[in-house]
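Asks: this one's sequence-less:
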């Protein structure tokens, strides 16, 4: 395993940085990172810079992507580069589509024959549902631009897999939390306000229940799926979540406990999303069948880790 070449796109981003850390720590192979550094070069300061090769590249540049692929010839490609903050996708659908869809096609087209191509997709590809989301085609039905772009990316992974050009693994991520966040999602929004000394916080939609999974567990899940996925027909498709949901109030309470303060919650109309889902919960049966992965981090532990990294993450 140590002599194989692994490429992580978006490897300086949120999940990518943790995945690269785990890969180099475990000695999983020769690690290469393809990243435009859109999240900021300062994030490199918190990485094992001498243990991987950085290729500064935009996935929308097909010639540059092809050059990196030819040079590296990876056996495993973890594709995490994307715009995944839903308000940004809604405000900039063109650039979101070009990165999330066209960027994926550029990577697929340039990938070495039979490389394992692990796509970071999302639970946003599912139609709204009050129960567990199962990896079935009839369960699909995105309601926002982000979900649509990721579903299109999945279609291209299926196509290139069916053409026998790559071995596709599609990972449908649920709500990632923990240290290292790069977008103002729920947890950074709470931590940022707390770090500024507020005792009442303003949030958007308060009703949703989400399946929160720590970024450390997510990276372990990607590694497990890349190593243990068995191909029988089409690409492997698996959820990556815990199977347990929590309300917004639970998240606020746990962060407040980590910070040692008491908080009041206010709803800010400017933060309310016009389109939101009341429930997102992963079925984890298929994930268990494919791998021996199980979440190791509780939500309480994850919130404490996020609070403790607030300075490094730029929220204080």
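Replies: Sure thing, it's come through. Small disclaimer: the values here were computed from a predicted structure and weren't measured.
Asks: From now on I want contacts and neighbour counts done on CA atoms only, so please keep to that.
Replies: Will do.
Asks: Which helix or strand contains residue 302?
Replies: Applying DSSP states H and E as the criterion places residue 302 in helix 299-308.
Asks: and what of residue 131?
Replies: Counting by DSSP H and E, residue 131 is found in no helix or strand.
Asks: and the closest residue in space to residue 193 that isn't next to it in sequence, what does it touch?
Replies: Nearest non-adjacent residue to residue 193, counting by C-alpha to C-alpha, 6 or more residues apart in numbering: residue 201, 6.4 Å away. Residues counted as contacts of residue 201 (C-alpha atoms under 8 Å, 6 or more residues apart in numbering) are 190, 193, 194, 263, 264, 265, 266.
Asks: Tell me if residue 201 really is in a strand.
Replies: Yes. Counting by DSSP: H, G, I helix; E, B strand; the rest coil, one finds residue 201 located in a strand.
Asks: Presented hereafter is structure B, for comparison with structure A:
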């Protein structure tokens, strides 16, 4: 049996492919390479260049391989972009996910693991947010992911499709051995941007908003190392294979760090101050969001190994150095 990984050439998806290959799984990657990198896909995996909205392509791939699971990462993820282009986000994140789901059901694929987001919660109090909190997304990005969660619930009820939706908090860092990392040229992730600034690849780091209702006035987020996030996906796959119930799980550490906390961590790890420019708030950014993360540990047996902000920053910074050499032809 094989596993279909959509968006497997992207940041998080490529880490999933690496983990699956290392445990001896047969992996097929479907990615349109709009933001992903072909070289980030492990050579043991088969890469198919194409779009998850292409029904004929999906039917062909699913007929050629015996998949026992789809792990779905493909999608658009920039909150401000979703505010500017909501219909584009609903097309890419919701309509195309519906096509992927329909083809999986038609092909008899029994399991589906979905890359969701904490953005489904919207503006929440500073204390941890748990899975039973009613979703109230404040951006089209969050709404587009919530719609896909609902389609999964309905498909489970109607067709028996077993699913796990993992609501990511803020994913950062790179493979601890430096093999892959966040490689998207125009990525907006704070830790990546801060590391690029530390290496002189950006003139300055912009801090969007200093007047939030948080301890230091900047946004508060729960940062999770990408390798720990992928471990939760692997645990979810094993759980479903053993007959576990479908469900939705937060993926975070249950700790909040502010934008200024991240800046200080990058300065510590890099040993030099960062040039910072303060700017107005961005549309769609909640003030604070921290995971209530007990359920993923209790039900899936997830045990994070990299629960440390400085380690996350260190692996991100190491990857940026390696990526700069690669991009320079070194």
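Replies: Yep, that arrived. In this text, all values refer to a predicted model and were calculated from it rather than measured experimentally.
Asks: TM between them?
Replies: Remark: TM-score between the superposed chains equals 0.90 [TM-score structural alignment, normalised by the length of structure 1]; 304 aligned residues with a C-alpha RMSD of 2.0 Å.
Asks: quick revisit: and the furthest pair within the contacts of residue 201 of structure 1?
Replies: Across the contacts of residue 201 of structure 1, the longest distance by C-alpha to C-alpha is 13.3 Å; it joins 194 and 266.
Asks: more neighbours, those two?
Replies: Remark: of residue 194 of structure 1 and residue 266, residue 194 carries more neighbours, 21 against 12, as counted by other C-alpha atoms under 10 Å.
Asks: The equivalent of the more buried one over in structure 2 and residue 237 of structure 2: what is the separation?
Replies: In structure 2, the residue paired with residue 194 of structure 1 according to TM-score structural alignment is residue 198. To residue 237 of structure 2, residue 198 of structure 2 is 37 Å away according to C-alpha to C-alpha, to the nearest Å.
Asks: try residue 270 of structure 2
Replies: Counting by C-alpha to C-alpha, the gap from residue 270 of structure 2 to residue 237 of structure 2 is 37 Å.
Asks: Please apply the same query to residue 314 of structure 2.
Replies: 29 Å.
Asks: More neighbours: which of these two?
Replies: Set residue 314 of structure 2 next to residue 237 and count neighbours by other C-alpha under 10 Å: residue 237 wins out with 23 against 20.
Asks: Correct me if wrong: that one contacts residue 110.
Replies: No. Using C-alpha atoms under 8 Å, residue 237 of structure 2 is not in contact with residue 110; the gap is 11.3 Å.
Asks: list residues touching both of those two?
Replies: Taking C-alpha under 8 Å, 6+ apart as the criterion, residue 237 of structure 2 and residue 110 both touch residue 69.
Asks: you'd agree residue 201 of structure 2 is in a strand?
Replies: No. Assigned with three-state DSSP, residue 201 of structure 2 falls outside any strand and is coil.
Asks: Number of residues surrounding it?
Replies: Residue 201 of structure 2, neighbours per other C-alpha under 10 Å, totals 13.
Asks: can you map out the strands along structure 1?
Replies: Per DSSP state E, structure 1 carries strands over the ranges 5-9, 30-35, 53-56, 76-79, 115-122, 166-173, 175-177, 200-203, 209-210, 212-214, 236-240, 246-247, 264-267.
Asks: Go through the last one and flag the buried ones.
Replies: I take that to be strand 264-267 of structure 1. Neighbour counts over strand 264-267 of structure 1 (16 or more other C-alpha atoms under 10 Å) mark no residue as buried.
Asks: what sits against the match of residue 194 of structure 1?
Replies: Residue 198 of structure 2 makes contact with 266, 267, 270, 272, 273, 274 under the criterion C-alpha under 8 Å, 6+ apart.
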